[in-house]
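Enquirer: coordinates only, no sequence provided:
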């Protein structure tokens, strides 16, 4: 089965083609830059950019592989969660094209796409495994038993890890999007010059990063603004987040008895987090899996893969519907 994936949940237009036997055939992505001057995503601008880019990207991808629309067997699109207007662009294109071709179109949960993204790599996990999903909107520990069988073991009670990265970057005067810029600055800093809290680290599996963000804000206010101090603050913040994620993830591995950990979502591209977890996995005897960095952020490949798996399991098309809010706990296995 050859499935076209369409991702339009926020400010990146992702298109991909996945074959059930040959794997990922091609993927294109357009990252919007028009939001930088506003310091955050403007929903209306995001929707307009998707309108302009979805069809040309599909045409470009098919031309690259010397294929026609008639060669597509199914279409997967992000149905939520995300920006409602942006989601509707991908959904309507997917449904319209599917109707014209007489093929199924299936809505995919955005977070399911992320947690299955490592399946696109040569070295991949097998069910069951523990997922640490860390992004701008979510910080989740998920007991992942099978396709659609997800139990949330821990979640953020306030700011998600990625949100804390972006807010701290803004406090440091870094440009949007802040997370990657903060990571670059942190790589130049001394990680143990400043002591910052690790909220809730001594108990449970839930996360809290708002207190850490407040502590960083107070530290910035009373510290000099020289480049070294800024780098040291960034490094201390990054280390506090990473320490918290690692403690919670290893605690969840012990509780579940799993020996496989998947790290997905935008923060999963953080190189220091990857290095720290890889070293820990080697010393403690568990395996850790990541998508390639370009598949940690929003992309069409993960949507094409997740949709293909559900179509292969016999899941049928549904009515055109998008959900700006859609808890992962409401997702079910294919019927």
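Expert: Sure, I can see it. All values reported here derive from a predicted model rather than from experimental measurement.
Enquirer: for the rest of this, base every contact and every neighbour count on C-alpha atoms.
Expert: OK.
Enquirer: tell me the SS of residue 239?
Expert: Taking DSSP: H, G, I helix; E, B strand; the rest coil as the rule, one finds residue 239 in the helix state.
Enquirer: so it is in contact with residue 189, correct?
Expert: No. Distance between residue 239 and residue 189: 10.7 Å, which falls outside the contact criterion (CA atoms under 8 Å).
Enquirer: report how many residues lie close to the residue nearest to residue 16 when sequence neighbours are not counted.
Expert: When the adjacent residues along the chain are set aside, residue 16 lies closest to residue 27, with 4.0 Å between them (CA to CA, 6 or more residues apart in numbering). Applying other CA atoms under 10 Å, we find 20 residues neighbouring residue 27.
Enquirer: in a helix, residue 27, correct?
Expert: No. Remark: residue 27 does not belong to a helix; assigned using three-state DSSP, it is strand.
Enquirer: gap between the spatially most central residue of the chain and residue 298?
Expert: When the chain is reduced to its mean C-alpha position, the closest residue under CA atoms, centre = their mean turns out to be residue 265, at 2.7 Å. When distance is defined by CA to CA, to the nearest Å, residue 265 is 8 Å away from residue 298.
Enquirer: common neighbours of the two, please.
Expert: Between them, residue 265 and residue 298 share the neighbouring residues residue 114, with contact defined by CA atoms under 8 Å, 6 or more residues apart in numbering.
Enquirer: next up, a structure to set beside the first:
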């Protein structure tokens, strides 16, 4: 089975060709980083226009790299949501057009399910497993029981962790995107224990996350150090504060995951892997902390290759394969979705409206 995948949910335009033998024949990603950096974040209209301008060329490139024609494809899979709706529409309409012109099945993929199933593409992980899904817009702990079967154990009550990285980077004057820049600054720190930061919800019952207070604490340190020096933050200040923030995030994640593991083992005594996915899963400090936790709990730990942690179309093609071989496909009347929870039965979280309330997550 050969499937073309298309991903346009945020600020990466991507196309990939993947087989059911877990072979990634082509995986093409065009970053819009230069388009959005001047604004310090993703501008939805700019993102949608960039997808519209580049997607057709990326599809042609992916097909050429894979050495296949449209007649060789068994299906077309595209991100149907959640995400920035303008970009999602571009990807869905392109996939529908190809499917209609070539009389091919169309599969609308939940972007989060793409992340959730990536470990099965790269490591053939068996169900069930415990998933930590961390990105710029999402922060969740889920039990993955099968394709389309997700049970949420915890989510953020305010900000996603990727958003916290971006805002911390902005406070420190590091630039955008925040995740890689904070990690680079933390690696340069000479005194990583210099700043004390709060560990939100650590030691508390449940598996939810909170990062709003942590961002506020970073801002206060920035203001205090800047006022004391009279000249703002030095490079050493930035590096030490970035290291403190990153270490705090890793500790919070490990604590929340430990509680989720306890619940997972109660429901699934036969065991399963601990999997991390999403853009923030590329952070090496977080990976190391989760590896230590998994070793302690005698669980396999799986983290996809770095290039498959951030948004890509290979994961969308694979999720399409997982669904298509179960006999699932979508009509061409499918409507793109700005919100699409993996666990629709999960209760809304008490928090601000948006990502933290569980609307998108």
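Expert: Cool, got the structure. This one's a predicted model, so the numbers in the text were calculated from it and none came from an experiment.
Enquirer: so after superposing, what's the score?
Expert: Counting by TM-score structural alignment, normalised by the length of the first structure, the TM-score of this superposition works out to 0.96. Behind it: 330 aligned residues with a CA RMSD of 1.3 Å.
Enquirer: circling back: my guess is the residue nearest to residue 16 of the first structure meets residue 6, correct?
Expert: No. Counting by CA under 8 Å, residue 27 of the first structure stays clear of residue 6, with 10.0 Å between them.
Enquirer: anything in contact with each of the two?
Expert: If you check residue 27 of the first structure and residue 6 against CA under 8 Å, 6+ apart, the residues they both contact are 14-16, 300.
Enquirer: related to what we said a few turns ago, quick one, what contacts the counterpart of the residue nearest to residue 16 of the first structure in the second structure?
Expert: Taking TM-score structural alignment for the superposition, residue 27 of the first structure sits opposite residue 27 in the second structure. The neighbourhood of residue 27 of the second structure, defined by CA under 8 Å, 6+ apart, consists of 14-17, 62, 312-314.
Enquirer: pull the most distant pair out of these.
Expert: Of all pairs drawn from these, the one with the largest separation by CA to CA is 62 and 312; the distance is 12.3 Å.
Enquirer: of these two, who's got more company?
Expert: Legend: neighbour count by other CA under 10 Å for residue 62 of the second structure and residue 312, higher for residue 312 (27 against 22).
Enquirer: now which residue in the first structure aligns to that one?
Expert: Across the alignment, which pairs residues by TM-score structural alignment, residue 312 of the second structure is matched by residue 299 of the first structure.
Enquirer: wait, that match touches residue 11, no?
Expert: No. The pair residue 299 of the first structure and residue 11 does not pass the contact test of CA under 8 Å, sitting 10.6 Å apart.
Enquirer: ok, which stretches of the first structure are strands?
Expert: 2-7, 12-19, 23-31, 74-80, 105-109, 129-134, 139-146, 149-155, 260-264, 287-289 (DSSP state E).
Enquirer: now the ones you listed as JSON lines including distance to residue 51 of the first structure?
Expert: JSON lines is the format used below for the strands of the first structure (distance: least, CA to CA, whole Å):
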{"stretch": "strand 2-7", "distance to residue 51 of the first structure": "12"}
{"stretch": "strand 12-19", "distance to residue 51 of the first structure": "10"}
{"stretch": "strand 23-31", "distance to residue 51 of the first structure": "12"}
{"stretch": "strand 74-80", "distance to residue 51 of the first structure": "14"}
{"stretch": "strand 105-109", "distance to residue 51 of the first structure": "18"}
{"stretch": "strand 129-134", "distance to residue 51 of the first structure": "28"}
{"stretch": "strand 139-146", "distance to residue 51 of the first structure": "30"}
{"stretch": "strand 149-155", "distance to residue 51 of the first structure": "33"}
{"stretch": "strand 260-264", "distance to residue 51 of the first structure": "28"}
{"stretch": "strand 287-289", "distance to residue 51 of the first structure": "34"}
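Enquirer: so what's the closest residue to residue 323 of the first structure other than its chain neighbours up against?
Expert: The shortest distance from residue 323 of the first structure to any residue other than its chain neighbours is 4.8 Å, reached at residue 80 (CA to CA, 6+ apart). Under the criterion of CA under 8 Å, 6+ apart, the neighbours of residue 80 of the first structure are 9, 87, 108-110, 322-326.
Enquirer: turn these into TSV, columns for distance to residue 306 of the first structure and neighbour count.
Expert: Shown next, in TSV, are the contacts of residue 80 of the first structure (distance: CA to CA, whole Å; neighbours: other CA atoms under 10 Å):
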residue	distance to residue 306 of the first structure	neighbour count
9	15	30
87	17	26
108	7	27
109	9	24
110	9	24
322	17	26
323	17	16
324	19	16
325	19	12
326	16	16
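Enquirer: closest to residue 283 of the first structure out of those?
Expert: When the contacts of residue 80 of the first structure are compared against residue 283 of the first structure (criterion: CA to CA), the nearest one is residue 110, at 32.8 Å.
Enquirer: ok, now how distant is the residue lying closest to residue 95 of the first structure once chain neighbours are set aside from residue 25 of the first structure?
Expert: Counting by CA to CA, 6+ apart, the nearest residue to residue 95 of the first structure once its immediate chain neighbours are dropped is residue 105, at 6.0 Å. According to CA to CA, residue 105 of the first structure stands 19 Å off from residue 25 of the first structure.
Enquirer: the two - which one has more neighbours?
Expert: Taking other CA under 10 Å, residue 105 of the first structure and residue 25 do not tie; residue 105 has more neighbours (28 against 14).
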